[in-house]
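Trainee: Predicted model follows, preceded by the sequence.
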Amino acid sequence: MFRKAVPCALAALVLTPIAWTSAPATAGPRLESAATRVTERPSTPMAQIPRAGRTASYLVDLRDTSRADRLAGHKAVTAAGGRVVVAWPEIGVLVVQSRDTSFLTKIRRAKVVAAVGATRSIPVKPTAIGAGVSTSEGGRGGRERPQWNLSMVRADQAHKVTRGSRSVTVAVVDAGIDPTHPELRSAIDPAKSVGCTNGGRPDTRPAAWRATTDSHGTHVAGIVSAARNGQGVVGVAPGVRLASVKVLDEDGMIYPEYALCGIMSAARVGAKVANHSYFVDPFVFWCDDQPSQAAVKTAMRRAFAWSTRKGVVNVAAAGNSGLDLSRKSIDSESPTDATERMRRINSGCHDLPTELPNVVSVSAVDRKRVLASYSNDGLGSIDVTAPGDDVLSTVPGNKYAIESGTSMAAPHASGVVALLASRHPKAGPRQLVAMLEAQARPLPCPRGDAQCRIKGGVSSYYGHGLVDALAAVRR
């Protein structure tokens, strides 16, 4: 994940150019639960102040997903001076824009509304929605080179057994993918790719989902599924397909409505795995004791729960703030779309999406299998770990580059889940995550490091351990 020293919500730290509808419920690694009850000091309020004559963006959580409530919700939004930009009927969430400074006050009076919150701290450019509402730099490669990260997770050995099945699709929910890169051309499925940055409205045109200003998504995609074609690099699961799900806008931001569209769209197109190497702007941590932020969290929890029921394993980067997520108290990086300021946070404040239920959280290790200095950690917060330092992968323009971050760790785990799904096509998310964790190789705490804790065989730094591609294909 990007730290906000870099103007982007995605998650890489270093770029070094080189010279060459619902199904039966299934659970993820942490089941969805009600909002955390906060008993410690409240978090510092950071609310959006609507400006007269300027358009603001909101998420409206309805009390129910019934047709009656959905219709009533649309009417309530209109009556309060807003317009629905996107409707997600499966989870009872509306993306709304309004120029009315009293919209929040009005819509919160509606009986059909459970919660409502602003999605950003600055005005939004009005989204053109037409007649209806949408519902749901581096060098060139040369010959393949040794990749320490593939060896660490034993993907090079796993490929002798299988490279993954083309019936398995991994959605890269990110900055878009370059579909012309020779390592990725055959893997990308245009029919399953979608852009989400036009107010959170799904857009299947290639121009909406391909990489434009940022290389991050192409780099992540290469770690998952770069082809074994004798040049450049190889992905963890080079035989699986990719869906490009673009959630990063031209300003380098990933707002809640974009992320929500990404989560829902990945499930709708039938992805088996979705990789989320980002955090949701404009807050690095979203707090339960602030109604507007809590509403966004509720919408995101609903989306991941629905995605899991549809059969998707969601994998996320743990974040690059160097924090113990189980003991955090200060956020100095929010809001990301305005002037950042120090604020107090508490246990009810969470990094989205990595701390949400139904999400596999992945920390990053270096070449020595030690937690990277930038990686977030936390007992009960981290599920598994993977290589994140100096990872070579694809970038736009038929090029390759080295990047570092938990963004690079997450797609290693996504690739291993894709291999598991290839070997076990009938397995659901609960089973796939259980296998991922059971096969991970436990790592010891660094000698003399008092911050690293182990409880019940699970580490605060590494969760269940280092992901293992070879163990995955041997089952």
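Mentor: Done, it's in.

Trainee: contacts, neighbours, all on C-alpha from now
Mentor: Will do.

Trainee: now for whichever strand or helix holds D61, which elements pack on it?
Mentor: Element membership of D61 [criterion: DSSP states H and E] is strand 56-62. Judged by 3 or more CA pairs under 8 Å, 6 or more residues apart in numbering; DSSP states H and E, strand 56-62 is in contact with helix 67-79, strand 93-98, strand 113-118, helix 291-309.

Trainee: Tell me how far that strand lies from the chain's centre.
Mentor: 20 Å (CA atoms, centre = their mean, to the nearest Å).

Trainee: TSV for the helices and strands packed on strand 56-62, including mean neighbour count?
Mentor: TSV is the format used below for these (neighbours: other CA atoms under 10 Å):
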stretch	mean neighbour count
helix 67-79	17
strand 93-98	27
strand 113-118	23
helix 291-309	24
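
Trainee: can you give me the angle the strand holding D61 makes with helix 291-309?
Mentor: On the basis of axes from the mean of the first three to the mean of the last three CA atoms, to 10 degrees, strand 56-62 is oriented at 60 degrees to helix 291-309.

Trainee: and V280, what does it touch?
Mentor: Residues in contact with V280 (CA atoms under 8 Å, 6 or more residues apart in numbering) are A9, I254, Y255, P256, A259, D351, L352, P353.

Trainee: Can you add neighbour count and secondary structure and give those residues back as a markdown table?
Mentor: Formatted as a markdown table, the contacts of V280 follow (neighbours: other CA atoms under 10 Å; DSSP: H, G, I helix; E, B strand; the rest coil):
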| residue | neighbour count | secondary structure |
| --- | --- | --- |
| A9 | 30 | coil |
| I254 | 27 | coil |
| Y255 | 24 | coil |
| P256 | 28 | helix |
| A259 | 29 | helix |
| D351 | 19 | coil |
| L352 | 27 | coil |
| P353 | 28 | coil |
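
Trainee: that older thread, export the helices and strands packed on strand 56-62 to TSV and append columns for distance to D383.
Mentor: Formatted as TSV, the helices and strands packed on strand 56-62 follow (distance: least, CA to CA, whole Å):
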stretch	distance to D383
helix 67-79	36
strand 93-98	28
strand 113-118	29
helix 291-309	16
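
Trainee: T135 is nearest to which of these?
Mentor: Proximity to T135 (CA to CA) singles out strand 93-98 among those, at 9.6 Å.

Trainee: Against which helices or strands is that closest one packed?
Mentor: Counting contacts by 3+ CA pairs under 8 Å, 6+ apart, strand 93-98 packs against strand 56-62, strand 82-88.

Trainee: all strands for the stretch 151-300 of the chain, in order.
Mentor: With DSSP state E, counting those that start in this stretch as the criterion, the stretch 151-300 of the chain has strands at 169-174, 194-198, 201-203, 241-246, 273-276, 286-287.

Trainee: and of those strands, who's closest to R344?
Mentor: R344 lies closest, by CA to CA, to one member of the strands of the stretch 151-300 of the chain: strand 286-287, at 10.4 Å.

Trainee: Take this one as well and set it beside the first:
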Amino acid sequence: MAGTESSATGRYLVLLEDDSTVVGARELTRLAGIRTVNTADIVGASAAELLGAADGVVLNELGIALITAGADQATALSEAVNAPGPIAAFEAERTVYAIGDQPAAPVDGEFTWGLQATRADRSAATGKGVRVAVLDTGLDLQHPDLAGRDIVTGSFVPGEEVQDGHGHGTHVIGTSCGPRTSQNGPGYGIASEASIYAGKVLGNEGSGSDSGILEGISWAISNGCSVVSMSLGAATEPGQPFSEAFERVAQRAMAKGTLIIAAAGNESARGQGTVAPVGHPANCPSIMAVGAVDAQGAIADFSCGTVDEIGQVDVVGPGVDVHSSWPGAGYKTLSGTSMATPHVAGIAALLAQQTPERAWGLWARLAQTARRVPLPSTDAGAGLVQAP
């Protein structure tokens, strides 16, 4: 997310009250003449594709409508938020990006420093039986280190297959769910036997939209994923409210047993005295926000922090000089809160293998078992996550 800014797509998100997708669709038509289709009625088409045939699409699993609207229609729907009825929130859809990463020097050893710092190299847990969804730029399905793994894919980017033409998705999936042993370098994966659900929500150029992410979350929930990892987002300004739509979606995901973990963002320049606020959507209270530390335990210069009451860092993970898989049977060492997030997601999968707790219970275990670090909680939250 370094060097990027949040920008509107020209579409809107309409949050509907719980169990109100049908009456909500009727209200959209009554108030603004907007006719929608419901994803529960149409299988195999993305929201972007469905928008070509309608004014809006209702993501039935999440209770969110994605619409196109003119100025008068937008005004009517915005005013409806404060009136009794099924419309709970109305906001502009944002463009989101793969959280910016920074090339770093290669690493040596049997395990990456991130696996060692989180004790994943010593854990008997492997994540077997746990479904982990990683929503990003996709996955290199031919990478030899993932041969024979249980992999389910879905693309929510119109016109693009899940095959990763960018690299970011392959790197973060490698950290969360790749191998702990590799013939070509250090072991770098945490939940090495988890089921991988690779959701492409960002295009090969590294960007996407809120609607693609929401579709990916809906897909993960419907597939029973215990963990959703998102190394993506958009920058925010101090005091900027979090998205009510994403917050309610996260709450609904939690109610169905799915924990969402997201990168805090890379907008800080701590060496210059600047600490930027946690980005969207990690700044939502019901999404676990992940900051980054280096091998010495210091907060990464770029890692966003808690600067006001709106968004806070919940935990930290290894995010500097992180070695992982890369398309073309390769490897790359990168830095960013993007790299810290899959460490946390992988450890969440290890914990989920060993306990029936899900959602808030899994969040609590991640926080309670985290190693306290000599950093303020505004930078590190509960601390550095630890494998069971």
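Mentor: Noted; the coordinates are in hand. What you see is a predicted model, and the numbers here were worked out from it, not measured in a lab.

Trainee: So after superposing, what's the score?
Mentor: Here the TM-score for the pair of chains, by TM-score structural alignment, normalised by the length of the second structure, is 0.80; 350 aligned residues with a CA RMSD of 3.2 Å.

Trainee: what would the strands of the stretch 151-300 of the first structure look like in a markdown table with distance to A316 of the first structure?
Mentor: A markdown table is the format used below for the strands of the stretch 151-300 of the first structure (distance: least, CA to CA, whole Å):
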| stretch | distance to A316 of the first structure |
| --- | --- |
| strand 169-174 | 10 |
| strand 194-198 | 18 |
| strand 201-203 | 21 |
| strand 241-246 | 14 |
| strand 273-276 | 5 |
| strand 286-287 | 16 |
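
Trainee: quick one, which of those is packed in tightest?
Mentor: Burial of the strands of the stretch 151-300 of the first structure is given as mean neighbour count (mean count of other CA atoms under 10 Å); strand 169-174 ranks first at a mean of 32.

Trainee: what's that one packed up against?
Mentor: Counting by 3+ CA pairs under 8 Å, 6+ apart, strand 169-174 of the first structure packs on helix 216-225, strand 241-246, helix 256-268, strand 273-276, helix 406-423.

Trainee: CSV for these, including distance to P444 of the first structure?
Mentor: Below are these laid out as CSV (distance: least, CA to CA, whole Å):
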stretch, distance to P444 of the first structure
helix 216-225, 26
strand 241-246, 34
helix 256-268, 34
strand 273-276, 27
helix 406-423, 18
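
Trainee: Quick check: end-to-end length of stretch 108-121 of the second structure?
Mentor: Distance across stretch 108-121 of the second structure, first residue to last, is 15 Å (CA to CA, to the nearest Å).

Trainee: do you know which of the strands of the stretch 151-300 of the first structure lies nearest E90 of the first structure?
Mentor: strand 201-203 (15.0 Å).

Trainee: which residues touch the closest one?
Mentor: Against strand 201-203 of the first structure from outside (CA under 8 Å, 6+ apart): V85, V86, S134, T135, S136, V194, G195, C196, W209, Y258, C261, S265.

Trainee: Would you state the strands of the stretch 251-388 of the second structure in chain order?
Mentor: Using DSSP E, counting those that start in this stretch, the strands of the stretch 251-388 of the second structure run over 259-263, 288-293, 315-318, 322-326, 330-335.

Trainee: Now the third one on the first structure. Mean distance?
Mentor: Its matched residues in the first structure lie on average 1.2 Å from strand 315-318 of the second structure after superposition (mean CA distance after the TM-score superposition for the first structure).

Trainee: other SSEs contacting that strand?
Mentor: In terms of contacts (3+ CA pairs under 8 Å, 6+ apart), strand 315-318 of the second structure is packed against helix 113-117, strand 288-293, helix 337-354.

Trainee: before we move on, what about the fourth one?
Mentor: For strand 322-326 of the second structure, the contact count by 3+ CA pairs under 8 Å, 6+ apart identifies helix 168-177, strand 330-335 as packing neighbours.

Trainee: so where in the first structure does the first one end up aligned?
Mentor: Going back to what we said before, that points to helix 168-177 of the second structure. Residues 216-225 of the first structure are matched to helix 168-177 of the second structure when aligned by TM-score structural alignment.

Trainee: and K455 of the first structure, how many residues sit next to it?
Mentor: The number of residues packed near K455 of the first structure is 10, by other CA atoms under 10 Å.

Trainee: Would you mind stating the distance between it and K111 of the first structure?
Mentor: Applying CA to CA to K455 of the first structure and K111 of the first structure gives a distance of 44 Å.

Trainee: same deal with R120 of the first structure?
Mentor: Applying CA to CA to R120 of the first structure and K111 of the first structure gives a distance of 25 Å.

Trainee: between these two, which one's more packed in?
Mentor: Remark: of R120 of the first structure and K111, R120 carries more neighbours, 24 against 13, as counted by other CA under 10 Å.

Trainee: Nearest to F2 of the first structure, out of the helices and strands packed on strand 56-62 of the first structure?
Mentor: Of all those, helix 291-309 comes closest under CA to CA, at 20.2 Å.

Trainee: chain center to that closest one, what's the gap?
Mentor: The chain centroid and the centroid of helix 291-309 of the first structure are separated by 13 Å under CA atoms, centre = their mean.

Trainee: between the contacts of strand 201-203 of the first structure, which is nearest W286 of the first structure?
Mentor: Within those, the smallest distance to W286 of the first structure is 16.0 Å, found for Y258 (CA to CA).

Trainee: excluding its backbone neighbours, what's nearest the aligned partner of that closest one in the second structure?
Mentor: Matched to the second structure by TM-score structural alignment, Y258 of the first structure sits across from G212. Of all residues beyond its chain neighbours, the one nearest G212 of the second structure is V201 (5.1 Å), with distances taken as CA to CA, 6 or more residues apart in numbering.

Trainee: how many neighbours does the residue mapped onto the one you found from the first structure have?
Mentor: In the first structure, V201 of the second structure lines up with V247, judged by TM-score structural alignment. V247 of the first structure: 37 surrounding residues under other CA under 10 Å.

Trainee: V247 of the first structure is in contact with V173, isn't it?
Mentor: Yes - V247 of the first structure is within contact range of V173, at 6.5 Å (criterion: CA atoms under 8 Å).

Trainee: Mind listing the shared neighbours of those two?
Mentor: Counting by CA under 8 Å, 6+ apart, the contacts common to V247 of the first structure and V173 are G262.

Trainee: Would you tell me which of the helices and strands packed on strand 169-174 of the first structure gets closest to R163 of the first structure?
Mentor: The closest of these to R163 of the first structure is helix 406-423. By CA to CA, the value is 7.2 Å.
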